[in-house]
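# Predicted model and sequence follow; I will ask about them next.
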Amino acid sequence: LYPNPRLRPTGGRLRKNSLNKTRLWAYGISGDLPIIALTVTDVKELDFVQEILTAHTYLRTKGLKADLVILNYESGSYFQPLQESLRRMAQAHAMLTGLDQPGGVFLRTISHMPDDDVLLILASARVLLVAARGTLAQQLGNQADNTNWPPRLKSQKRFEEYPRAEFPTPNTEFFNGFGGFSKDGKEYIIQLPAKVKTPSPWINVLSNEHFGALVTESAMGTVWFGNSQLNRLLPWSNDPISDPPSDAIYIRDEDTGAFWNATPSPVLTDTSYRVR
């Protein structure tokens, strides 16, 4: 699943933001999970809020975690009917999603927040929804796709499969069944037969003073700028069992239209790989 880029804030709003995600911590939001921001201005919009809370709870039960940040635009006063209604609705969903915890619901009132902090939350959102714009179906339907996509590839030749040749076992030092060191000691060479993975990820760090990346024997791990914890450009799973890739490289035959991944992940095929 991927968020629709047309549901993100506008480019102008993104450019106005000058804060980084560490400022989110003041509101209990880590920034590690995708953020769904929902703006509410009137009690007449509570039906839409209920719709989003139900959708968020459903996604959570399916294992898809996201922080739902509800921004209450009600003016500050002694009586706050909208805030009280929102609090009761959020608490009703708390058993499955939680309140003020990762993957849960975060209810915040903008009258208690600096404008720059509100802008940061909106700019950080992977999905921005405005309750005043109608139902969820209407808002999704109004997102016209104006992207100038290239034309679909028309294959010129018929794809034919040929017998796959296995790599010969590399001539390495201390070969353990999966890999070993090259004779000059400058490389570690991993040999993966068809549909076989190493018992654990073999990880290398590529970095300089500005950028860095993790690369495993299966694919790309993550990429960051400046700080590997605070400024990740690609997600980091920290899962040594499944080791899901954060990025993928595909190769396509422009004559036949056939395509395949250049690394063992994300699709483990019946092809052998040599990783060095």
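Everything's here; your move.
# switch to C-alpha atoms for all contacts and neighbour counts from now on
Fine.
# got the buried residues for the helix or strand harbouring residue 137?
Element membership for residue 137, per DSSP states H and E: helix 136-141. Residues of helix 136-141 classed as buried by neighbour count (16 or more other CA atoms under 10 Å): residue 136.
# From the contact counts, what lies against the helix or strand just after that helix?
Sequence-wise, the next helix or strand downstream of helix 136-141 (DSSP H and E) is strand 179-181. Applying 3 or more CA pairs under 8 Å, 6 or more residues apart in numbering; DSSP states H and E, we find strand 179-181 packed against strand 188-192.
# So residue 86 belongs to a helix, correct?
Yes - assessed with DSSP: H, G, I helix; E, B strand; the rest coil, residue 86 lies in a helix.
# That one and residue 119: what is the separation?
21 Å (CA to CA, to the nearest Å).
# go on, residue 91?
With CA to CA as the criterion, residue 91 and residue 119 are 26 Å apart.
# and what of residue 30?
Taking CA to CA, one finds residue 30 at 16 Å from residue 119.
# Equivalent analysis for residue 37, please.
Taking CA to CA, one finds residue 37 at 11 Å from residue 119.
# Looking at these two, which one has more neighbours?
Using other CA atoms under 10 Å, the more surrounded residue of residue 37 and residue 119 is residue 37, with 24 against 17.
# got the contact list for the more buried one?
68, 69, 70, 71, 121, 122, 125, 126, 127, 128, 129 (CA atoms under 8 Å, 6 or more residues apart in numbering).
# go again using 10 Å as the cut-off
Taking CA atoms under 10 Å, 6 or more residues apart in numbering, we find residue 37 in contact with 8-9, 67-71, 106, 121-130.
# May I see the buried residues of the helix or strand hosting it?
Using DSSP H and E, residue 37 sits in strand 35-40. Going by neighbour count (16+ other CA under 10 Å), the buried part of strand 35-40 is 35, 36, 37, 38, 39, 40.
# Check it against this one:
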Amino acid sequence: AFGNLFIQTEFEHETLLASRRPRSEKQTRLWLMHTVATEGEKVGSLQYETDRARFIGRGRSLAKPQALDTNHPLSDTVGAVLDPMMSLRQRVKIAPGQTARVSFSIGYAENRESVIRIAEKYKDPLSINRAFELAWAHSKMELRQLNLTAAQANEGLSLGGHLLYLSPCRSDVAECIKNNRKGQSSLWPYAISGDLPIVFVRVKSVENMDLVRTLLKTHEYWRLKGLFADLVILNEDESGYYQVFQDNLRDLISMGHARDLINKSGGVYLLQKDHVQEDDINLLCAVARVIFNGEGGSCSIQVRKKKKFMTAKIELDKVDTQEKDEDPLLLVREFHDETLDRTMGQLQFANGYGGFSEDGQEYIIHLQEGMNTPLPWINVIANSKFGFQVSEVGAGYTWSINSREYKLTPWSNDPILDPPGEALYLRNEQSGESWSVTAGPKREKGLYTIRHGQGYSVFEHFSHGIKQSLRLFVPLDESVKIIELTLTNTTNHDFRLSAVYYAEWVMG
């Protein structure tokens, strides 16, 4: 946030320019440009925005920013803003059977004149087309060098997503995660650091060599693109004294890019099942981002099977909940009206968002559908050695001893998105639906009531036929955060629910 204060924006030659004012004479003033080239019939003038708060909007997200609302123009403002960004909008008209092409460019230079020259160049559609042609030629050379087809490269890029983000394909190793009792240090005897994502491959016969060959090529492609991972191959062959399959695997690895990366970080590890403890295999299954089996077919087939397994599991868990005596929407309206009638007329110093309770002990906020407070309205709850802060949407962080030096969960200096580092989810195990009791991170329709008191905060919501109340507090003399959830079933049928608490650890 402090660094953003030195960024200044301007609009010239239908290009957005941004530069960082140097904080000392030794620093160089760097420049960034953002421009657009349009091939087609333009409608109206080019619009621009440099204020992130105006583009996203309070309580919104990049998935649904207010700038994309119907008839919501960009502000066309530049200068020094607290939270800078760059956005251009060009409207086009496309007649039936016609094509329009809009190309956005971002460039960097070390002085203003150079960055303007770059912008002028890439406002020309011919320069854009030339850049794509050169990129395509370079990509084809890479694939030819690796002996990869375009389909195999796309498969490698798709698999890369499973390394970077938590994959639903890991659900089939839930039992391994549950039974695991070992940590990262148990990987070290096998020269695996555990610092990089792990791809675990289990093979047992020569028929599985094609899978290993494909993954070795994919591993090389990942490295070329700057994505580093440990490829761990477990040989489960039980042929005995003659280890022909092990020799074949070793030769295959040695003939490719991994010959100098065997048992090295970001490289390839070849293990034999007889030399690996059973609970270490369980550990590898628990920590691997994705697991492949030699008998399961190609990589893409195995990933598709895992996804189908997850979808089928949710469908099997569903039960018929259509026959209900109560109308859920009617229940929501009744609870909404009851809560508002009980508190709205009794608030002191009400401002449209909330106000103080009659006794002055609580600040009560009512977040009706589509409503958000102008900025995060937080409550700081702590004793002398432990505490946390929580906003009206449930976002915040927890610390021990010192709120700046010893964070347990992440604090985000982002008043626009107010992303949570902790969250409590509820999941209906019968229907597969999930939501959060607080207004973030998974907000539903209806009213959310927040009660900030001295030493505690309470969140109330009604949905799915369930009254939900969440109370957060810290005991006076204990280093612990208490999350107390109370659920009341207002229907005439049973619910099977799971409560899942998420905490993103920082630990420092």
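Received the coordinates, thanks. Quick caveat: nothing in here was measured; it's all calculated off a predicted structure.
# What residues in structure 2 pair up with stretch 49-56 of structure 1?
Under TM-score structural alignment, the counterpart of stretch 49-56 of structure 1 in structure 2 spans residues 212-219.
# Tell me the mean distance between the matching stretch and structure 1 once they are aligned.
Once fitted to structure 1, stretch 212-219 of structure 2 is off its aligned match by 1.0 Å on average (mean CA distance after the TM-score superposition for structure 1).
# so how far is residue 81 of structure 1 from residue 74 of structure 1?
From residue 74 of structure 1 to residue 81 of structure 1 the distance is 9 Å (CA to CA).
# Find the residues that touch each one of those two.
Joint contacts of residue 74 of structure 1 and residue 81 (CA under 10 Å, 6+ apart) are 42, 43.
# Tell me which of the two has more neighbours.
Taking other CA under 10 Å, residue 74 of structure 1 and residue 81 do not tie; residue 74 has more neighbours (17 against 13).
# If we go by neighbour counts, what in stretch 277-289 of structure 2 is buried?
Buried, per 16+ other CA under 10 Å, within stretch 277-289 of structure 2: 280, 281, 282, 283, 284, 285, 286, 287, 288, 289.
# now do stretch 114-121 of structure 2
Of the residues in stretch 114-121 of structure 2, 115, 116, 118, 119, 120 count as buried by neighbour count, 16+ other CA under 10 Å.
# okay, and that stretch goes to which residues in structure 1?
Using TM-score structural alignment, stretch 114-121 of structure 2 pairs with nothing in structure 1.
# got a list of contacts for that stretch?
12-18, 30-37, 105-109, 122, 127-128.
# In strands only, show me these.
Counting by DSSP state E, these place 12, 15-18, 31-37, 105-109 in strands.
# how many degrees apart are the lengthiest helix in structure 1 and strand 35-40 in direction?
Secondary structure of structure 1 per DSSP state H: the longest helix is helix 46-61. Helix 46-61 of structure 1 runs at 160 degrees relative to strand 35-40, counting by axes from the mean of the first three to the mean of the last three CA atoms, to 10 degrees.
# which part of structure 2 lines up with stretch 14-29 of structure 1?
Under TM-score structural alignment, the match for stretch 14-29 of structure 1 is residues 177-192.
# mind checking the end-to-end distance for the matching stretch?
Using CA to CA, the two ends of stretch 177-192 of structure 2 sit 19 Å apart.
# Would you state the helices of the stretch 51-200 of structure 2 in chain order?
52-56, 112-122, 125-146, 150-164, 174-179 (DSSP state H, counting those that start in this stretch).
# Reformat these as TSV; add distance to residue 263 of structure 2.
Shown next, in TSV, are the helices of the stretch 51-200 of structure 2 (distance: least, CA to CA, whole Å):
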stretch	distance to residue 263 of structure 2
helix 52-56	46
helix 112-122	45
helix 125-146	22
helix 150-164	19
helix 174-179	24
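# Return the most buried member of the ones you listed.
helix 52-56 (a mean of 19; mean count of other CA atoms under 10 Å).
# Read off where that one ends up in structure 1.
Against structure 1, helix 52-56 of structure 2 falls on no residues (TM-score structural alignment).
# Just tell me the aligned range of the helix or strand hosting residue 8 of structure 2 in structure 1.
With secondary structure defined by DSSP H and E, residue 8 of structure 2 is part of strand 7-12. Mapping strand 7-12 of structure 2 onto structure 1 (TM-score structural alignment) gives no aligned residues.
# any idea how far residue 203 of structure 1 is from residue 72 of structure 1?
44 Å.
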